[in-house]
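After the sequence you'll find the predicted model.
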Amino acid sequence: MAAAFLSTANTFLPSTLSSSSSSSTTLTTPTSVYPHKHSAKRQLILCKAVIESPLPSSPILTKRSLSICLTTALLFSVAAKGYSEANAAILEADDDEELMEKVKKDRKKRLERQGVISSSNKETAYLQELVYKLSKVGQAIDNNDLSAASSVLGPSTDVDWVQKANTAFRKLSSSPEEKTEVDTFNSSLSSLISSVIRNDVESSKIAFVSSATAFEKWTTLTGLVSQLKGL
């Protein structure tokens, strides 16, 4: 709207392996909440203990150990993959549920806002008058005619059309972002009036663009941009 008004504007515990003086190996591991992972992990550590043991091993034990190692490694890989895929599926389901909840909340918010707007004909009329006022002021400033701009703006923000606009702002603003844009608009409008009174053309243009931009952002946030003519 500013351009239309003014052409210049994101840990297993290692398994604890204890070895005795005999050729047998005793493995101590904590209880796991995942039995299949616990068993597979235990077998892998056993394989490592057998292979690294300084005690001589018979060929039969060596072959058997190697077979256990290979089988365990395969089972552990399959179990880990299955666990990972199951975990991913759970996370994806959670994400989908969160997305659906957000969509529902956004839809409810839009419907509530539409209901408020539909029952606010008087406030919408106040805002339409604001659009016309800003349009005239923008044309006057663009022509360096600050006298004409002053006659439309009035001497201060206490004038009737500004007070009515703020009545509409208060009723139709709900989010912090919307209220921030209202504050920006009022601050910029006050600067605009002061600049026009001082006959400062450049400051008037800057203040006008700032106020018009804040108002345009507010109408977009509230959904009123399609309800007002001249935006």
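Thanks, I have the structure now.

make it CA atoms for all contacts and neighbour counts henceforth
Noted.

do you know how far Val78 is from Glu85?
Val78 is 11 Å from Glu85, where distance means Cα to Cα, to the nearest Å.

do the same with Leu27
Noted for Leu27: a distance of 30 Å to Glu85, by Cα to Cα.

can you check Asp160 too?
For Asp160, the distance to Glu85 - Cα to Cα - is 65 Å.

More neighbours: which of Leu27 and Glu85?
Regarding Leu27 and Glu85, a neighbour count based on other Cα atoms under 10 Å identifies Leu27 as having more, with 15 against 12.

dump the residue contacts of the more buried one.
With contacts defined as Cα atoms under 8 Å, 6 or more residues apart in numbering, the neighbours of Leu27 are Ser15, Thr16, Leu17, Ser18, Ser19, Arg42, Leu46.

Farthest-apart pair in the residues you listed, please.
Ser19 and Arg42 (14.3 Å; Cα to Cα).

and Phe76, how many neighbours?
Neighbour number of Phe76 under other Cα under 10 Å is 20.

that older thread, export the contacts of Leu27 to TSV and append columns for distance to Ala140.
As requested, those are arranged in TSV below (distance: Cα to Cα, whole Å):
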residue	distance to Ala140
Ser15	82
Thr16	85
Leu17	88
Ser18	91
Ser19	94
Arg42	84
Leu46	88
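
can you tell me which of these lies nearest to Ser151?
Minimum distance to Ser151 across those is 85.2 Å, recorded for Ser15 (Cα to Cα).

here's the one I want to compare it with:
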Amino acid sequence: MFDISTICAIASPSGTGAIACLRLSGKEALNILNALIIESNTDIEKFQARKLYKCSLGKAQEIVDEVLVTYYKAPHSYTGEDSVEIFCHGGAYIQQRLLELMLEAGAKPVAPGEFTQRAFLNGRLDLSQSEAVAELISGVTASQHNLAMKQLRGGVKNEIAELRQELLNFVSLVELELDFPEEDVEFANREDLQALIADIISKINKLILGFKYGNAIKNGLGVAIVGRPNT
């Protein structure tokens, strides 16, 4: 069982910019947001998912910033939980002050990678897609980006699912033969079984080759320069 506390973080890169994003995720996300709202063009009870709302956030008489807010209702969010994203001006003080107010209202600081961890645990992403998120963020070349995007969109997941189904088909045919060894009826054609095995081996080799290729793109290749230096 994992921690189901409502978590918060600054989701945009550190530093100063025009716009910054803060994120809340958990069952108390809307209540915590409500604790920060001083003025809003819509009552929070009327918030609809995936729409933008203009709010003034702060505490008592302190207005920290005028922001835009989007609410995502579980399970249709990145984490699979009720989530809120706040788009504020990108000043360092504004970001930190809003984060402080979220923590004061009951949210907990997010652990590294916890948003994606929750997406995985809630079935929004599988393991290969979770890894792809980190690779999309850290990638610096077009090849790295294309590889990570394919993985995020389920490329590896679909290949493994297809391989798994073929393995299950093979096992079921073999078990059927073993369950009725004395019957004259041949439940599985030997040539079909051999063709199925060959296809399974081919898919496994393709996955292995894809891993080696992907690893070379992500981590580069070691090159040895051997010999006397040019003079």
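Sure thing, it's come through. Quantities reported herein were computed from a predicted structural model and do not represent experimental measurements.

Let me see the TM-score of these two.
Here the TM-score for the pair of chains, by TM-score structural alignment, normalised by the length of structure 1, is 0.26; 99 aligned residues with a Cα RMSD of 5.5 Å.

picking that back up, counting only strands, which of the contacts of Leu27 of structure 1 make the cut?
Among the contacts of Leu27 of structure 1, the residues falling in strands (DSSP state E) are Thr16, Leu17, Ser18, Ser19.

where does the second one sit relative to His38 of structure 1, distance-wise?
Separation of Leu17 of structure 1 from His38 of structure 1 (Cα to Cα) stands at 14 Å.

Looking at those two, which is more packed in?
His38 (17 against 14).

what helix or strand is the more buried one on?
For His38 of structure 1, the host element (DSSP states H and E) is helix 35-52.

I'd guessed Thr222 of structure 1 sits against Leu172; true?
Yes: taking contact to mean Cα atoms under 8 Å, the distance of 7.3 Å between Thr222 of structure 1 and Leu172 places them in contact.

who has more neighbours, these two?
Between Thr222 of structure 1 and Leu172, Leu172 has the larger neighbour count (other Cα under 10 Å), namely 22 against 19.

Would you check how far apart that one and Asp160 of structure 1 are?
Counting by Cα to Cα - Leu172 of structure 1 and Asp160 of structure 1 are separated by 19 Å.

show me where structure 2 has strands.
7-10, 17-25, 37-40, 52-59, 62-72, 83-90, 108-109.

Could you save those as TSV and add columns showing mean neighbour count and distance to Asn31 of structure 2?
Rendered in TSV, the data for those read as follows (neighbours: other Cα atoms under 10 Å; distance: least, Cα to Cα, whole Å):
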stretch	mean neighbour count	distance to Asn31 of structure 2
strand 7-10	24	13
strand 17-25	19	10
strand 37-40	16	10
strand 52-59	19	13
strand 62-72	18	12
strand 83-90	23	10
strand 108-109	18	14
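
Which of those strands sits closest to Met102 of structure 2?
strand 7-10 (7.2 Å).

what packs against that closest one?
Helices and strands touching strand 7-10 of structure 2, by 3 or more Cα pairs under 8 Å, 6 or more residues apart in numbering; DSSP states H and E, are strand 17-25, helix 92-104, strand 108-109.

mind listing what's buried in the second one?
Which is helix 92-104 of structure 2. Across helix 92-104 of structure 2, burial judged by 16 or more other Cα atoms under 10 Å covers Ile94, Gln95, Leu98, Leu99, Leu101, Met102, Leu103.

Looking at these, which is nearest Ile137 of structure 2?
The closest of those to Ile137 of structure 2 turns out to be Gln95 (Cα to Cα; 21.1 Å).

pretty sure the closest one contacts Ala18?
No: Gln95 of structure 2 is beyond contact range of Ala18, at 11.7 Å (criterion: Cα under 8 Å).

hey, what's in contact with both of the two?
Each of His89 lies in contact with both Gln95 of structure 2 and Ala18 under the rule Cα under 8 Å, 6+ apart.

Are we agreed that Thr26 of structure 1 is in a strand?
Yes: secondary structure of Thr26 of structure 1, determined by DSSP: H, G, I helix; E, B strand; the rest coil: located in a strand.

what's the neighbour count on it?
Neighbourhood size, Thr26 of structure 1 [other Cα under 10 Å]: 12.

The one 10 residues further on now?
Counted by other Cα under 10 Å, the residues lying close to His36 of structure 1 total 15.
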